[in-house]
Every structure is written in C-alpha cells, then in structure tokens.
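[1] Can you look at this prediction? I've put the sequence above it.
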Amino acid sequence: MMISFNFAVYFLNLFHTFFISSNLSYNELVQLIEKTFLISLKDFILQIYDNRFKTYVEFDDEYLNWIRNRVSRTNIQTIFGGIIPKRQTTRRVQGPPISLIRSSDALVTHHIVWLDDYIGRQENCPYLKLAFCKATSINDYDINTIPSTGMIEPLICLDTIPDPVSRNTTQIYRFNVFQDIERCLNFMQKIKSHSVTILIASNNFGSHIVPLLAHLTHVFIYILQNDWYFSEWGLDYVDRLQMFDDDQALLIRIIRDLAFSYVQKSELCQESQFDESLVIDALKYLQWARLLYERADRIDGTRFSSKRIEYINNQIDKYEQIVDNFILHLDPDFGSISRETI
C-alpha cells in the first residue's frame, strides 16, 4: 500500500516541509524543492535521514520508492532531510534555524532552553522538540502542524524522526536542549540579558539549577514534573518559577508569557514615538505578541486572550498610522504601502 508523508528539508537558514503524496514522482519533488529554495539540485545533494544507520544518505528515486513502502508499515508522518553542496558529501548535515522568515538580529527575540535527561538526548523526541519550537516561534506556522493534545507521551514512545544537529545540544532556531547541567549553565551565561530566556527543566534538574539562576531576572523558569511529592524545594522559589504536570498546559502558558514579554518590549519602544526605527520595532513586537496570543488560544480552544488581542490590535493601528506619517513626511505622493516588509 502506498502512503503519503511529509518531507521536512533544511537548507541554509530555511526550513520547508513538502507533502509527498502517493503519486508524486521524484522528479516532481525535485522541481518543488528547486522552486522553493531557488536552487538547482545539480549543484547539491538531496539527503534523507536513514534511521537504520542513524545518518544521512542520498535521496533518489529508488530510495523514495523504498521509503514509501516502509512508511506504510510505521507510524511515521514526517521524515527529515537536508541539502548540502556536492563538495561536502562526507560531512553530516547540520540543522540550520527553522525560520521561514529571517527575523532582524537587531530585534530582541527569545530563547527556549530545555534541561531534561531524556529529552536532552540527541536521538530522543526530535518531533517533540520541533513541535515546541514551532509553537513558540514568532513565525506564522500553520497551527494544524503543531500537535495540541497528548503531546509528550506518544512522541516519546513513537518518535523515530532524526535530530540533524550537534552532539551535545539540539539547536533549532533559539531552541536548545541539554541533559547536562554544566553545559546548560555555560550556554545560558552566554545569552544576553536583554533577550528573554525560557528554561524548562525536569523536577530533579530543576532543584539543582534553579538556585544558580534565581537571580537572573531575564530567565523565566518552568518545571515539568510527574511527581509532586518531590517538589517541596520549589517553595523557596515560588516567585521565580511555575510548576506543571501537563505538557499542553505548560506549552500554552509559555506561549502566553512570551506574548506578554513582547507587549512589554513594545511599550519600551513606544516611549519614543519620534524615532522611526523604534516605532517600527514596537510594531513588530506587537505583531509577534498577537500571533502568539492567537496561537495559544487556538491550541487551548478558548478566547482567553481576547482582551489582550483587542488591546494589541488598537496599538498596531496606532503605530501603523505613525509609520504612515513618517513615510508621508518623506514622500508626499505616498498613497499606500505593503506592511509585509515591516
């Protein structure tokens, strides 16, 4: 039986998922990839992760037919791949940022750090990591591609998707996982204090690392645990952390907290309405906050954030008008502008 699946491809700083239908030929797939990434695969090698050998292999017509038959006998829905120059055929593909739209380095963004003995292992739960990454991203991902129920346990049991990243950490666009406290601390110390950092830790790791980070006001701490009996240590840090025993509740709270942090950053920029660059930054922060609030509500199945979204929409209208006034001042003939570039 032939079956369809998703082929998630990394190339440079882009990530795109292609739907491989049962009747899509290899040549048609190549054309889609070339059109998406604006390249000719004659100069590159298309690779796919082979879970049997725990490495990347060349993806050709013969392999496509083989993988279709294999996928039909498994629970796999997404398979990872990558594109490398031909001169790098002996090197393993490294996972670039998952970013459909490159964000401005000048803007303050956020980091997600996950410290867990199981999830921190390179080979475990890459799809779970991707799901959390996409759900907390400032890019407008299709909500239907983000699992919203029963997230962690099924993925721990069934996940066989590869993790095309470095040995000690998994890094997917400001999303990093660790299984070692020292490496985690070293990484977090390198993050600039003006960038919001979300730390997710297991109960055991949390009891050791939280005392070392409690003084860092830009670090927001979340403990995901399965046994409340051993959580008494957290009482000493009730003003610095939140504890959860449900992965979906944790994810929704993180998304909303990130959204609120971007509203706060926009308000700092709004203090100077005569600085065009700061006004544009404020507008971008508000757009990110709205996207995150809307995403949290869709995953939650509620309208919990409706009042906040209404406030953000009013602020966006206000600052779009200010941006238009800046443009009118520079160009009196200005009639309309596409704000997709803002």
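    Now that the structure is in, tell me what you want to look at. Residues are numbered from 1 along each chain as shown.
[2] Every contact and neighbour count from this point should use C-alpha atoms.
    Noted.
[3] Count the residues that sit near the residue lying closest to L130 once chain neighbours are set aside.
    Closest residue to L130 apart from its sequence neighbours, by CA to CA, 6 or more residues apart in numbering: I172 at 7.6 Å. Applying other CA atoms under 10 Å, we find 21 other residues in the vicinity of I172.
[4] Doesn't I119 lie inside a helix?
    No: counting by DSSP: H, G, I helix; E, B strand; the rest coil, I119 falls outside a helix, being coil.
[5] Would you quantify the distance from it to D227?
    From I119 across to D227, the span is 17 Å (CA to CA, to the nearest Å).
[6] Likewise for Y293?
    For Y293 relative to D227 (CA to CA), the value is 30 Å.
[7] returning to what we had before: was I right to think the residue nearest to L130 contacts K134?
    No: counting by CA atoms under 8 Å, I172 does not reach K134; the two are 9.5 Å apart.
[8] Looking at I119 and D227, which has the bigger crowd around it?
    I119 (21 against 9).
[9] Quick one: residues contacting V238.
    Contacts for V238 (CA atoms under 8 Å, 6 or more residues apart in numbering) come out as none.
[10] Buried by neighbour count: which residues of stretch 245-253 qualify?
    Residues of stretch 245-253 classed as buried: D247, Q248, L250, L251, I252, R253 (neighbour count, 16 or more other CA atoms under 10 Å).
[11] ok, now how distant is the nearest residue to the third one once chain neighbours are set aside from S266?
    Spatial nearest neighbour of L250, excluding adjacent residues (CA to CA, 6+ apart): F244 at 6.1 Å. When CA to CA is applied, the distance between F244 and S266 equals 29 Å.
[12] what's the answer for T170, then?
    To S266, T170 is 30 Å away according to CA to CA.
[13] Which one of the buried residues of stretch 245-253 is nearest to H111?
    Relative to H111, the closest of those is L251; by CA to CA it sits at 14.2 Å.
[14] My guess is that closest one contacts F132. True?
    Yes: taking CA under 8 Å as the definition, L251 is a contact partner of F132 at 7.3 Å.
[15] Find residues that contact each of those two.
    With contacts defined as CA under 8 Å, 6+ apart, no residue is adjacent to both L251 and F132.
[16] Could I get the full set of strands for this structure?
    5-11, 14-20, 44-50, 55-58, 78-85, 110-115, 170-171, 175-178, 196-202, 219-224, 241-244 (DSSP state E).
[17] for comparison:
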Amino acid sequence: MVLGNGPAVIWLDAHIGAEGNNRDMKKLFNDQVSASLELPPINEVDALICGYVDDWRAVGAPVKATDTVEKAEALIAEFQDKDVKFICSATLGRLIIPKLVKQFPHILSYYIFCGNISLHLDWAMDYIDCLQMFDHEDNLLARLTKDIAIDFRKHGNHYQELNNLERANECFQHAQTLEERSNKRVGPHHVRDVNYRDA
C-alpha cells in the first residue's frame, strides 16, 4: 500500500485566504499541525516502497490559504500526491465541494468554517460522509489536528506491517504530539476520540 507523501491543508475563504488577512490565525493553524520531531532521512528503499517523493515528516501538514476557487484548484493539483484536508467557507463550499468530491478522490476530508451552520445544512447534508462543519476556530483546529494525527497513526501502522519499527514509532510519536495539542485547545473529550491502532 502506498502511504502517500503526508498531509496538506488547503483553506479556501474569500476573507481568511486573502494575502495579509488573518495572519495570526494562519500562523496558529500552521504551528498547530506542523511536525515537531527532528527525524533522520528516510531510507531510500522505504521511500520507494511507501511511495514517498519528499520528506513530509519534516514539514508536517502545511496550511495553504487562498481566496479564490481557481487558486484552490491549482493548490489541489499541486498537492495531488498528498493526503489533502480541505477547509472552506460555506458560501464557497456550496460552489466547489460538489465538484471536488467528484473530481478529486484524494481529498477525503472537508471542513466548513462558517458563522451559522444551520443556514448551510441544505447542501451540506449531501456530503455528510466526508464533510464536517464548524463555527469556531478552536473546534475546527482541534478536529483538524486530530484527523492529521489519525493519518500519522495509519502511516505508523503501515510501517509496522513493513517491520520498520523505527519509522512506525516516529509516526506514532508525532500522532501523540498532535493529539496532545488538540486536547490542550478544547479538552480531551470535546473532540471525538478514535482508537488509532484500528484506524
């Protein structure tokens, strides 16, 4: 099984995504989901087996914010080899998510960040299997961080299957770090817990 090249986060929002806007929030999200471990280089054989093109562990999950659908689509194309998490406003989500779900199967998780969730349930319910909605940045960040931790656990499980316990442990350690960060934001029981070993 190809593990991919790690996670990436694309955030489409006309206001938040505009250059110069919401710098503190963008920095917070990048800091929260970025890698915390200084890891040795990946063995070339492991890289070939797992399908790695670059060392994603050194950067964690970069958060790329943009303000237009066209720019978001360009980022999606750029990150087609990554495990993409897609955040967007509800207004733009209504336009782009139906298209993305059909055209980009590598995007498995969509997050809507909006002021009033109930105003957007009419279209969002069609995507309930892959879409989550949030009206507060702390809850969004906690969920995103947990979901990226789940991805790292999955990578760790695959490394265990390859009998590469060192790499598996690195993934599990990073997943634990992300889980702890998520819990610090909103508490350990606020965001649904997942049995990562079964992920």
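    Thanks, I have the structure now. Keep in mind that what you see is a predicted model, and the values were worked out from it rather than measured.
[18] Structure 2: which residue goes with the residue nearest to L250 of structure 1?
    Applying TM-score structural alignment, one finds that F244 of structure 1 aligns to F134 in structure 2.
[19] Contacts only, for that match.
    Y111, I112, F113, C114, I117, L140.
[20] Just the buried ones from the residues you listed?
    Y111, I112, F113, C114, L140.
[21] Mind putting those into a markdown table with distance to K71 of structure 2?
    A markdown table is the format used below for the buried ones among the contacts of F134 of structure 2 (distance: CA to CA, whole Å):
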| residue | distance to K71 of structure 2 |
| --- | --- |
| Y111 | 18 |
| I112 | 18 |
| F113 | 18 |
| C114 | 20 |
| L140 | 22 |
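[22] List just the nearest of those residues to C130 of structure 2.
    For the buried ones among the contacts of F134 of structure 2, the nearest to C130 of structure 2 is Y111 (8.5 Å; CA to CA).
[23] how much space between the closest residue to D83 of structure 2 other than its chain neighbours and Q80 of structure 2?
    Counting by CA to CA, 6+ apart, P7 is the residue found nearest to D83 of structure 2 once chain neighbours are left out, at 4.5 Å. Note on P7 of structure 2: its distance to Q80 of structure 2, by CA to CA, is 11 Å.
[24] shared neighbours, the two?
    Common neighbours of P7 of structure 2 and Q80 (CA under 8 Å, 6+ apart) do not exist.
[25] Of these two, which one has the most company?
    P7 (24 against 17).
[26] The more buried one maps to what in structure 1?
    Under the alignment by TM-score structural alignment, P7 of structure 2 pairs with H110 in structure 1.
[27] Quick check: that match touching T197?
    Yes: counting by CA under 8 Å, T197 is a contact partner of H110 of structure 1 at 5.7 Å.
[28] ranges for the helices of the stretch 101-250 of structure 1?
    126-135, 152-158, 181-190, 203-213, 247-269 (DSSP state H, counting those that start in this stretch).
[29] Of the ones you listed, which stretch is the most buried?
    helix 126-135 (a mean of 22; mean count of other CA atoms under 10 Å).
[30] What span of structure 2 is it aligned with?
    The aligned range for helix 126-135 of structure 1 is 23-32, by TM-score structural alignment.
[31] distance from that stretch to structure 1 after superposition?
    With mean CA distance after the TM-score superposition for structure 1, stretch 23-32 of structure 2 departs from structure 1 by a mean of 0.7 Å once superposed.
[32] Give me the distance between the match of F244 of structure 1 and R94 of structure 2.
    15 Å.
[33] Would you format the helices of the stretch 101-250 of structure 1 as JSON lines with distance to R70 of structure 1 included?
    Output for the helices of the stretch 101-250 of structure 1, formatted as JSON lines (distance: least, CA to CA, whole Å):
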{"stretch": "helix 126-135", "distance to R70 of structure 1": "19"}
{"stretch": "helix 152-158", "distance to R70 of structure 1": "15"}
{"stretch": "helix 181-190", "distance to R70 of structure 1": "37"}
{"stretch": "helix 203-213", "distance to R70 of structure 1": "38"}
{"stretch": "helix 247-269", "distance to R70 of structure 1": "31"}
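[34] count of residues packed around Q103 of structure 2?
    10.
[35] tell me the contacts of it?
    Listed by CA under 8 Å, 6+ apart, the contact set of Q103 of structure 2 is empty.
[36] Likewise for V177 of structure 1?
    Residues near V177 of structure 1 by CA under 8 Å, 6+ apart: V113, W114, L115, D116, I119, G120, T169, T170, Q171.
[37] Which of those residues remain contacts when I look at structure 2?
    Checked against structure 2 using both residues aligned by TM-score structural alignment, their matches' CA atoms under 8 Å, the contacts of V177 of structure 1 keep these contacts: V113, W114, L115, D116, I119, G120.
[38] State the pair within these that is farthest apart.
    The widest separation within these (CA to CA) is 11.4 Å, between V113 and I119.
[39] Need the residues touching each of the two.
    Joint contacts of V113 of structure 1 and I119 (CA under 8 Å, 6+ apart) are V177, F178.
[40] Find the residue at the geometric middle of structure 1.
    With distances taken as CA atoms, centre = their mean, the residue of structure 1 nearest its centroid is C133 (2.5 Å).
[41] Quick one: residues contacting that one.
    C133 of structure 1 neighbours (CA under 8 Å, 6+ apart): I172, Y173, F175.
[42] Try it again at 7 Å.
    F175 (CA atoms under 7 Å, 6 or more residues apart in numbering).
[43] Can you tell me how far it is from L224 of structure 1?
    17 Å.
[44] ditto for I255 of structure 1
    According to CA to CA, I255 of structure 1 stands 15 Å off from L224 of structure 1.
[45] cool, F132 of structure 1 as well?
    With CA to CA as the criterion, F132 of structure 1 and L224 of structure 1 are 14 Å apart.
[46] now swap in K265 of structure 1 and tell me
    27 Å.
[47] again with G81 of structure 1
    For G81 of structure 1, the distance to L224 of structure 1 - CA to CA - is 31 Å.
[48] How about D117 of structure 1?
    12 Å.
[49] what do you get for I312 of structure 1?
    30 Å.
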